[in-house]
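S.K.: return atomic coordinates for the entry below.
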Amino acid sequence: MHVNVLSMQLQCLMVCALVLFITAGADKVPAVIVFGDSSVDAGNNNHILTVLKSNFPPYGRDFMGGKATGRFCNGRIPPDFISEAFGLKPLVPAYLDPDYNISDFATGVCFASAGTGYDSATSDVLSVIPLWKELDYFKQYQTTLKGYLGEQKGDKIIQEALYLISLGTNDFLENYYTLYKRRLEYNVDKYQDFLLNIAEDFFRQLYGLGARKMSITGLPPMGCLPLERTTYAIGGFGDSCIESYNNVSRSFNAKLSSLVKMLNQELPGVKMICADAYSIFYSLIRRPSLYGFRVSNYACCSTGYYEMSYLCNQFNPYTCDEANTYVFWDAFHPSERTNQIIADYVVKRYLHVFM
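M.R.: Take a look at the predicted model:
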């Protein structure tokens, strides 16, 4: 009898602690604001003139209601899981989506655009939203938010929001290694520095607009993406990655970390975190069975070796039945389960400081 009562009391305490934890997170972070590329795009590309879209089946087949929202995934993406972890809504809506308005955006908004990068020349490749335009949208959002909530409350949300920034992959894989212009201007080390100068300017502008809590994600293991393995015939049908690309990712991430450390020391009141997801992503790819995955060297959608966007479509007979047993959904993007694992890792390892 006493044991059962004690057990019930302990369970009650655990539930109360969980509720307090989530509530505290929501109090400290009233909104999640997202900048970046397809790793975090909630569907902005649906509403611009570009071929880089994913608002059709089988994208979104494991999303709520089976809806293809424009997320490059079978389900949710990291900002959705991070928002939920902070006690906010389980979805961060796209700013250009007409189904949402400022009442929805008050607790989270996504300005990201698939295919973009730090370098404006990267966004030109597939005519997507450049980073400077994402910043312009943020300025519009600030004005609308303050009009909706009032100046004081709007400023409070802007200052206390968590800013998620995920960029850089397309600068290398879509631009530097695919086109000649930047390679004629820079070696890879100098191109990294070129991107980091743009990144620094962007972070400073965000700070000037009121942002104080920033999480910056670096590059993934680029050489392990199925599309890159297949393109260079290195491990596309096996277990190898392009290590030269992975070395670039690690080098860039180290430089990004140094930049973040410098800005933390220089900008009063800022708290910037370099949320490096490289290690967990690489571990998922190299040791998938430890995380319950079956396949990590090719993707679920279509053949899994090179298809993404319109090549990943509902008419392809090769798409797998259980996407979340695959590390990758399409040849470039993680499955929902991978996104959830990465988001959980990032929250527990880095973002807990904002809770």
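S.K.: could you use CA atoms for every contact and neighbour count after this?
M.R.: Fine.
S.K.: all strands for this protein, in order.
M.R.: 32-36, 108-110, 162-166, 213-217, 271-274 (DSSP state E).
S.K.: mind listing residues that contact the shortest one?
M.R.: Outside strand 108-110, the residues that touch it by CA atoms under 8 Å, 6 or more residues apart in numbering are 31-35, 40-42, 44, 83, 89, 92-95.
S.K.: of those residues - the most surrounded one?
M.R.: Ala42 (32 neighbours; other CA atoms under 10 Å).
S.K.: looking at it, that residue is touching Thr69, isn't it?
M.R.: Yes: under the criterion of CA atoms under 8 Å, Ala42 makes contact with Thr69 at 6.9 Å.
S.K.: quick one: residues contacting Thr69.
M.R.: So Thr69 contacts 42-43, 54-56, 59-60 (CA under 8 Å, 6+ apart).
S.K.: for Glu185, give its distance to Lys261.
M.R.: Distance of Glu185 to Lys261, computed by CA to CA, to the nearest Å: 28 Å.
S.K.: of these two, which one has the most company?
M.R.: It is Lys261, of Glu185 and Lys261, that has more neighbours when counted by other CA under 10 Å, with 15 against 10.
S.K.: and whichever helix in the chain runs longest, how far out from the chain's middle?
M.R.: Longest among the helix segments of the chain by residue count, using DSSP state H, is helix 2-28. Computed by CA atoms, centre = their mean, to the nearest Å, the separation of helix 2-28 from the middle of its chain amounts to 31 Å.
S.K.: list the buried residues in that helix.
M.R.: Neighbour-count burial for helix 2-28, counted by 16 or more other CA atoms under 10 Å, picks out 21-23, 25-26.
S.K.: relative to strand 162-166, how tilted is it?
M.R.: Using axes from the mean of the first three to the mean of the last three CA atoms, to 10 degrees, the direction of helix 2-28 lies 80 degrees away from that of strand 162-166.
S.K.: for the contacts of strand 108-110, which one is nearest Leu162?
M.R.: Val32 (4.9 Å; CA to CA).
S.K.: what's the nearest residue to the closest one if we skip its chain neighbours?
M.R.: Leaving aside its chain neighbours, Val32 sits nearest to Gly108 (4.5 Å; criterion: CA to CA, 6 or more residues apart in numbering).
S.K.: cool, Arg71 as well?
M.R.: Here the residue nearest Arg71, using CA to CA, 6+ apart, is Ala42, at 4.9 Å.
S.K.: for Ser123, same thing?
M.R.: Closest to Ser123 by CA to CA, 6+ apart is Thr116, at 4.4 Å.
S.K.: could you also give me the structure for this next sequence, so I can compare it with the first?
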Amino acid sequence: MASASSFILFILQACACLFFYNIGAQANKTFSAIFSFGDSILDTGMNNNLLSGRCNYPPYGRDFPGKVATGRFCNGKNPTDLIAEALGIKDTVPAYLKPDLQSDDLLTGVGFASGGSGIDPLTSSTLGVVAMSQQLQYFKDYIGKLKGIAGEEKAKAIIANSLVLMSAGNNDIGVSYNAGMRKLEYTFPAYCAQLVTWSTTFLEQLYALGARRFGVLSTVAFGCEPSARLTGGSACSMAANLGAQMYNNLLKAGIASLQSKHPDAKLVFFDIFTPLVNIASNPQQFGFQNANSGCCGGTSICLPFSPFTCPDASTYVFWDFVHPTEKTYRIIVSDVLNKTLSSFS
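M.R.: As a prediction, the model looks like this:
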């Protein structure tokens, strides 16, 4: 009976996800393009030509269209793709450095996010990935190319009517603070405040380049990641999640302050923390069997052609030691869009 109830609940939630996506597709029409900045949550392949921070090898991409590893830290699509898909913009979002980028790709948006990057300048240099300052420069280069294709006025309209996503703070807290030197310079609350200052400054720079509609992601739930859990199926780490919540609350306040400063813009906080906690704490209710380890990698990153990858990623909340599976992302994205789309009207 319990098994049947869980199955029925799973079906109802799947229908709800589809319902929310239909709402998103109908509500779009005003988003001309999509752009993503920040870290691996949104990275669609910017690291493929780097010496570090790469994941353009199997089993990554195992469930992506064409079953190819594209540099996404997932078994399939990530939030950049899923939000673009839900809003009817495009099915997948290419990275700006994709070698065979087409004119149509430029007109509807590209990804600048780089796995391992952070809003703290120290983070990207530590991990050897594309810093957010460089992502901003790439965006400036992109605008120049867009003007060449569409003309200056149309290019301005595309940028102003696009949805700009940003995800930062995950690597900054995990790498530069918890495992790095920043804790010698800042208390944790002070570091979170500094991250928010850097983040709002970055958003101001995007605003100055013509962007007007922003979806700013919270951090993930650090304490629920396989890397933070003990063996034996323990619960999420409350201490790690409290740290994430502290930063997310400050970020939300910083975005609200920036919104007051720029009433012609729409700056919306995308809370991915809460739905991920709900899923990881109650996996069976969402149709998952495992929330304690990654489908590949277990409690580490996926190794090339790993023979230990699970046969069905849809039964796992996490793909590797920190990144959710596509199925998890789909549930999160549905939750976020259902709660925030009206804010852009």
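S.K.: picking that back up, among the contacts of Thr69 of the first structure, which two are most distant?
M.R.: Ala42 and Phe56 (13.5 Å).
S.K.: overlap of the contact sets of those two?
M.R.: Taking CA under 8 Å, 6+ apart as the contact rule, Ala42 of the first structure and Phe56 both touch 69-70.
S.K.: helices along the first structure, start to end?
M.R.: Taking DSSP H to define them, one finds helices in the first structure at 2-28, 78-85, 102-105, 120-125, 131-149, 151-160, 169-170, 181-185, 188-208, 226-231, 243-266, 278-286, 336-349.
S.K.: out of those, which is closest to Asp330 of the first structure?
M.R.: Nearest to Asp330 of the first structure, of all those, is helix 226-231, at 8.3 Å by CA to CA.
S.K.: which residues sit against the closest one?
M.R.: If you take CA under 8 Å, 6+ apart as the criterion, helix 226-231 of the first structure is touched by 222-223, 235-237, 240-242, 297-299, 304-307, 331-332.
S.K.: which of the residues you listed count as buried?
M.R.: Judged by 16+ other CA under 10 Å, buried ones among the contacts of helix 226-231 of the first structure: 222-223, 235-236, 241-242, 297-299, 304-307, 331-332.
S.K.: return the member of those residues nearest to Gly65 of the first structure.
M.R.: Ala299 (22.7 Å).
S.K.: for the corresponding residue of the second structure for that closest one, which non-adjacent residue is spatially closest?
M.R.: Counting by TM-score structural alignment, Ala299 of the first structure lines up with Gly294 in the second structure. Nearest-residue entry for Gly294 of the second structure: Asp320, 4.2 Å, with adjacent residues in sequence omitted and distances by CA to CA, 6+ apart.
S.K.: which residue in the first structure aligns with that neighbour?
M.R.: So, by TM-score structural alignment, Asp320 of the second structure is matched to Asp330.
S.K.: so that match touches Ser296, yeah?
M.R.: No: taking contacts as CA under 8 Å, Asp330 of the first structure lies outside contact range of Ser296: 11.2 Å.
S.K.: compare the two (neighbour count), which wins?
M.R.: The neighbour comparison of Asp330 of the first structure against Ser296 (other CA under 10 Å) goes to Asp330, with 32 against 24.
S.K.: count the residues that sit near the residue lying closest to Asp335 of the second structure once chain neighbours are set aside.
M.R.: Distances taken as CA to CA, 6+ apart put Pro275 closest to Asp335 of the second structure, at 7.2 Å, once the chain neighbours are dropped. Residues lying near Pro275 of the second structure (other CA under 10 Å) number 20.
S.K.: for Pro275 of the second structure, give its distance to Thr44 of the second structure.
M.R.: In this view, Pro275 of the second structure and Thr44 of the second structure are 22 Å apart by CA to CA.
S.K.: kindly report the same for Lys77 of the second structure.
M.R.: As judged by CA to CA, Lys77 of the second structure and Thr44 of the second structure stand 9 Å apart.
S.K.: show me the contacts for the spatially most central residue of the first structure.
M.R.: Central residue of the first structure (CA atoms, centre = their mean): Val40, 3.4 Å from the mean position. Listed by CA under 8 Å, 6+ apart, the contact set of Val40 of the first structure reads 34, 71, 77-79, 110, 112-114, 166.
S.K.: now do Leu135 of the first structure
M.R.: Residues in contact with Leu135 of the first structure (CA under 8 Å, 6+ apart) are Leu206.
S.K.: same deal with Leu195 of the first structure?
M.R.: Taking CA under 8 Å, 6+ apart as the test, what Leu195 of the first structure contacts is 118-119, 168.
S.K.: if we go to 6 Å?
M.R.: Tyr118 (CA atoms under 6 Å, 6 or more residues apart in numbering).
S.K.: go on, the one 3 residues further on?
M.R.: With contact taken as CA under 6 Å, 6+ apart, Ile198 of the first structure is in contact with no other residue.
S.K.: give me that answer again for 10 Å
M.R.: Listed by CA atoms under 10 Å, 6 or more residues apart in numbering, the contact set of Ile198 of the first structure reads 118-120, 131, 204.
S.K.: can you find the partner of Ala239 of the second structure in the first structure?
M.R.: Using TM-score structural alignment, Ala239 of the second structure sits opposite Ser244 in the first structure.
S.K.: returning to what we had before: was I right about the residue nearest to Asp335 of the second structure contacting Thr328?
M.R.: Yes: the pair Pro275 of the second structure / Thr328 is scored as a contact, 9.3 Å apart, by CA atoms under 10 Å.
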